[in-house]
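Engineer: coordinates only, sequence not included:
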């Protein structure tokens, strides 16, 4: 089967490599254009481009796959199937029609749950105990086609999105290969797969910087889930109130969850312990233990170093941006 791969992010790499090594013919890669960086920031990695270059495959990066020029390039490939994963663009009916069997998409959730750009992050943020991957037969409606294959996996209690995503990417490889076999056997003569239940749809919108702001009225578990979900970006930050001084912005670089009995003497968001080797922040249903943090304009430091240098006291409050 002649396959056009469409992908940009690292989630797509294991599937791309597996397709290249399979009996199918991968003819090219469509990916997002390279974006200029600001200042002296290094260019972001382009793992999909690296794989394509390694194997001598043509790379196409139109601003939109749905323009006449992009469709002309796609038409020239004479593809049997489009395989889409972590691409970043939605294909129109006209674009999908340029492959004999249309397209399939590998998505990092159990659809119809978490349709959108950041399914792995929002599953962790919401404290889900299970997630997975779904391969759908594509329609122009975002993640809305029938499901060809679903693979489930538990989310470990301390697992971050950074750790979970590559696990899901590997789970997707056999799911994609099996889905291609289903379509190949069917030959496009009829619809394949299970329709998605519209009543179960939930959204996984693209992450924003403001998602990193900690609301200390949430439970300790919710705050810990927020930290796990938003690594490495947008991370988690808060502000330490310092009396007459301006609040100090802090990025929490490494934390853990400590379950404790309710302690009415320390309000949520206030320091519960600040010793030579530990910084604990009270929260509903537990405490957040800070191991590493980064004051604004400074390097990441151990909590003990922060306590020695800034001398926070029990009862000092951490604030969200809405409280400043």
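Structural biologist: Alright, I've got the coordinates. These numbers come from a predicted model, not from an experiment.

Engineer: can we go C-alpha only for contacts and neighbour counts from here?
Structural biologist: Noted.

Engineer: after the longest helix seen in the chain, next one along is what?
Structural biologist: Using DSSP state H, we find that the single longest helix of the chain is helix 161-186. Where DSSP states H and E defines the elements, the next helix or strand beyond helix 161-186 is helix 220-229.

Engineer: packing partners of that next one?
Structural biologist: Using 3 or more Cα pairs under 8 Å, 6 or more residues apart in numbering; DSSP states H and E, the elements in contact with helix 220-229 are helix 119-125, strand 245-258, strand 286-295.

Engineer: would you mind giving those as CSV with mean neighbour count and distance to residue 312 added?
Structural biologist: What follows is the helices and strands packed on helix 220-229, written out as CSV (neighbours: other Cα atoms under 10 Å; distance: least, Cα to Cα, whole Å):
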stretch, mean neighbour count, distance to residue 312
helix 119-125, 25, 29
strand 245-258, 17, 11
strand 286-295, 21, 13
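
Engineer: can I get those in CSV including distance to residue 200?
Structural biologist: Shown next, in CSV, are these (distance: least, Cα to Cα, whole Å):
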stretch, distance to residue 200
helix 119-125, 14
strand 245-258, 31
strand 286-295, 32
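
Engineer: out of the ones you listed, flag the one nearest residue 96.
Structural biologist: Closest to residue 96 of the helices and strands packed on helix 220-229, according to Cα to Cα: helix 119-125, at 23.3 Å.

Engineer: quick one: the closest one to chain centroid distance?
Structural biologist: The chain centre lies 7 Å from the centre of helix 119-125; the measure is Cα atoms, centre = their mean, to the nearest Å.

Engineer: residues contacting it, please?
Structural biologist: Under the criterion Cα atoms under 8 Å, 6 or more residues apart in numbering, residues 108-109, 114, 131, 155, 160-161, 164-165, 204-205, 222, 225-230 lie in contact with helix 119-125.

Engineer: output the contacting helices and strands for the helix or strand following it.
Structural biologist: Using DSSP H and E, the helix or strand that directly follows helix 119-125 along the chain is strand 130-137. The contact analysis (3+ Cα pairs under 8 Å, 6+ apart) places strand 130-137 against strand 103-107, strand 147-154, helix 161-186.

Engineer: now do the contacts for the closest residue to residue 223 other than its chain neighbours.
Structural biologist: Leaving aside its sequence neighbours, residue 223 sits nearest to residue 214 (Cα to Cα, 6 or more residues apart in numbering; 7.0 Å). Residue 214 sits next to 223, 236-238, 319-320 when contact means Cα under 8 Å, 6+ apart.

Engineer: now do 7 Å
Structural biologist: The contact partners of residue 214, taken as Cα atoms under 7 Å, 6 or more residues apart in numbering, are 223, 236-238, 320.

Engineer: and here's the other structure:
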């Protein structure tokens, strides 16, 4: 098949690489325009663009696909299929009608659960034990198209959003590879999503990272995991912002007011609304990420409050 690929972040890279290694012809790659990044605020290409250029594939970066000229250019490729992975632009109906076999999307959840922008983080926040990949047909409504294929994976204890992201990125490539032959043969079976089971994964906001120590330790642990690597859970410590990269909940009663650092040998434990949260990796402003033990060596803990 002739395939147009549309994707932008690191999550999309394994699927693009799989297609480039396959017998199919990736005739064009669409990705978001370069964005300013880093201290110098220089324009930085997306991970998808870097891979495509390294393999000699033509890259297109329109600001919108509603422009008739952009639609005509896409039509000129005479593509059989368009594959979309975290592209970041809405595909208008005329675009969806251009490829002979339509457009399919690789989505990081088991639809209809967690439609939207942050399915990986919201699954961890909700305490889901499993997640996975759904390959679906793209429709104008957000992540609402009929499903072609699913692959399930368990969420490991203490697994962060970053770690789960990397596993699901690889799983997405595997899932698409499995269903491509049926798409090409026209034998794929479509399953309509159950609208009564829909949940939405809202975009993460930075203010969500501030921990409320009145919450149970189990929920605080999920927040630490879900917000790693962004926006990173945080609290205040002696007038500074303390970022918490890793933590685990302890099934024991809290013996002090929520937010109190407990005086214990070699562990950084915090009383919560229900249970104790053990901080495993933290970071102070201007410093490096460090283990709790390294933190305690430099900052002996007294019975004091966080937050």
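Structural biologist: Thanks, I have the structure now. All values derive from a computational prediction rather than experimental measurement.

Engineer: picking that back up, and the longest helix of the first structure, how far out from the chain middle?
Structural biologist: 16 Å.

Engineer: so what does that helix touch, helix or strand wise?
Structural biologist: Where contact means 3 or more Cα pairs under 7 Å, 6 or more residues apart in numbering; DSSP states H and E, helix 161-186 of the first structure is packed against helix 13-21, helix 119-125, strand 130-137, strand 147-154.

Engineer: nearest to residue 310 of the first structure, of the ones you listed?
Structural biologist: helix 119-125 (30.5 Å).

Engineer: in the second structure, which residues correspond to that closest one?
Structural biologist: Aligned using TM-score structural alignment, helix 119-125 of the first structure spans residues 119-125 in the second structure.

Engineer: how close does that stretch sit to the first structure?
Structural biologist: By mean Cα distance after the TM-score superposition for the first structure, the fitted stretch 119-125 of the second structure averages 1.0 Å away from its aligned residues in the first structure.

Engineer: hmm, back to that, ranking the helices and strands packed on strand 130-137 of the first structure by burial, who's on top?
Structural biologist: The highest mean neighbour count among those, using mean count of other Cα atoms under 10 Å, belongs to strand 103-107: a mean of 27.

Engineer: and the longest helix of the first structure with strand 103-107, angle?
Structural biologist: 150 degrees (axes from the mean of the first three to the mean of the last three Cα atoms, to 10 degrees).

Engineer: got the angle for helix 161-186 of the first structure vs strand 130-137?
Structural biologist: 30 degrees.

Engineer: what lines up with residue 277 of the second structure in the first structure?
Structural biologist: Under the alignment (TM-score structural alignment), residue 277 of the second structure maps onto residue 288.

Engineer: isn't its match up against residue 220?
Structural biologist: Yes: here residue 288 of the first structure reaches residue 220: they are 6.5 Å apart, a contact under Cα atoms under 7 Å.

Engineer: of the contacts of helix 119-125 of the first structure, which count as buried by neighbour count?
Structural biologist: If you count burial by 16 or more other Cα atoms under 10 Å, the buried members of those come out as 108-109, 114, 131, 155, 160-161, 164-165, 204, 222, 225-230.

Engineer: what about stretch 176-196 of the second structure, start to end distance?
Structural biologist: End-to-end span of stretch 176-196 of the second structure (Cα to Cα, to the nearest Å): 26 Å.

Engineer: check stretch 226-237 of the second structure too.
Structural biologist: Terminal-residue distance, stretch 226-237 of the second structure (Cα to Cα): 21 Å.

Engineer: same check, this time on stretch 5-14 of the second structure
Structural biologist: From start residue to end residue, stretch 5-14 of the second structure stretches across 12 Å - Cα to Cα.

Engineer: next one: that stretch to chain centre, how far?
Structural biologist: From the chain centre to the centre of stretch 5-14 of the second structure is a distance of 12 Å (Cα atoms, centre = their mean).

Engineer: try stretch 10-24 of the second structure
Structural biologist: On Cα atoms, centre = their mean, the centre of stretch 10-24 of the second structure falls 18 Å from the chain's centre.

Engineer: stretch 133-148 of the second structure now?
Structural biologist: 17 Å.

Engineer: repeat for stretch 50-61 of the first structure
Structural biologist: The answer for stretch 50-61 of the first structure is 24 Å, by Cα atoms, centre = their mean.

Engineer: list of residues touching that stretch?
Structural biologist: Residues contacting stretch 50-61 of the first structure (Cα under 7 Å, 6+ apart): 27-33.

Engineer: now do 6 Å
Structural biologist: 28-33 (Cα atoms under 6 Å, 6 or more residues apart in numbering).

Engineer: farthest-separated two in these?
Structural biologist: 28 and 33 (15.0 Å).

Engineer: tell me which of those two has more neighbours.
Structural biologist: residue 28 (21 against 12; other Cα atoms under 10 Å).

Engineer: quick one, what contacts the more buried one?
Structural biologist: Residue 28 of the first structure touches 4, 57-58, counting by Cα under 6 Å, 6+ apart.

Engineer: will you turn these into TSV that also has neighbour count and secondary structure?
Structural biologist: Listed next are those as TSV, based on neighbours: other Cα atoms under 10 Å; DSSP: H, G, I helix; E, B strand; the rest coil:
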residue	neighbour count	secondary structure
4	24	strand
57	15	coil
58	12	coil
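
Engineer: aligned partner of residue 230 of the first structure in the second structure?
Structural biologist: Residue 230 of the first structure maps onto residue 227 in the second structure, by TM-score structural alignment.

Engineer: ok, residue 53 of the first structure to residue 318 of the first structure distance?
Structural biologist: 48 Å.

Engineer: of those two, give the one with the bigger neighbour count.
Structural biologist: residue 318 (26 against 13).

Engineer: counterpart of the more buried one in the second structure?
Structural biologist: Per TM-score structural alignment, residue 318 of the first structure is aligned with residue 306.

Engineer: and its match, how close does it get to residue 180 of the second structure?
Structural biologist: 52 Å.

Engineer: run through who's touching the host helix or strand of residue 234 of the second structure.
Structural biologist: Per DSSP H and E, residue 234 of the second structure falls inside strand 233-237. The contact list for strand 233-237 of the second structure, computed with Cα under 6 Å, 6+ apart, reads 209-211, 224, 227, 241-244, 306-307.

Engineer: biggest separation within these, which pair?
Structural biologist: Top of the distance list for these (Cα to Cα): 227 and 306, 18.6 Å.

Engineer: would you agree residue 255 of the first structure is in contact with residue 287?
Structural biologist: No: shown here, residue 255 of the first structure and residue 287 do not form a contact pair, counting by Cα atoms under 6 Å, at 10.2 Å.
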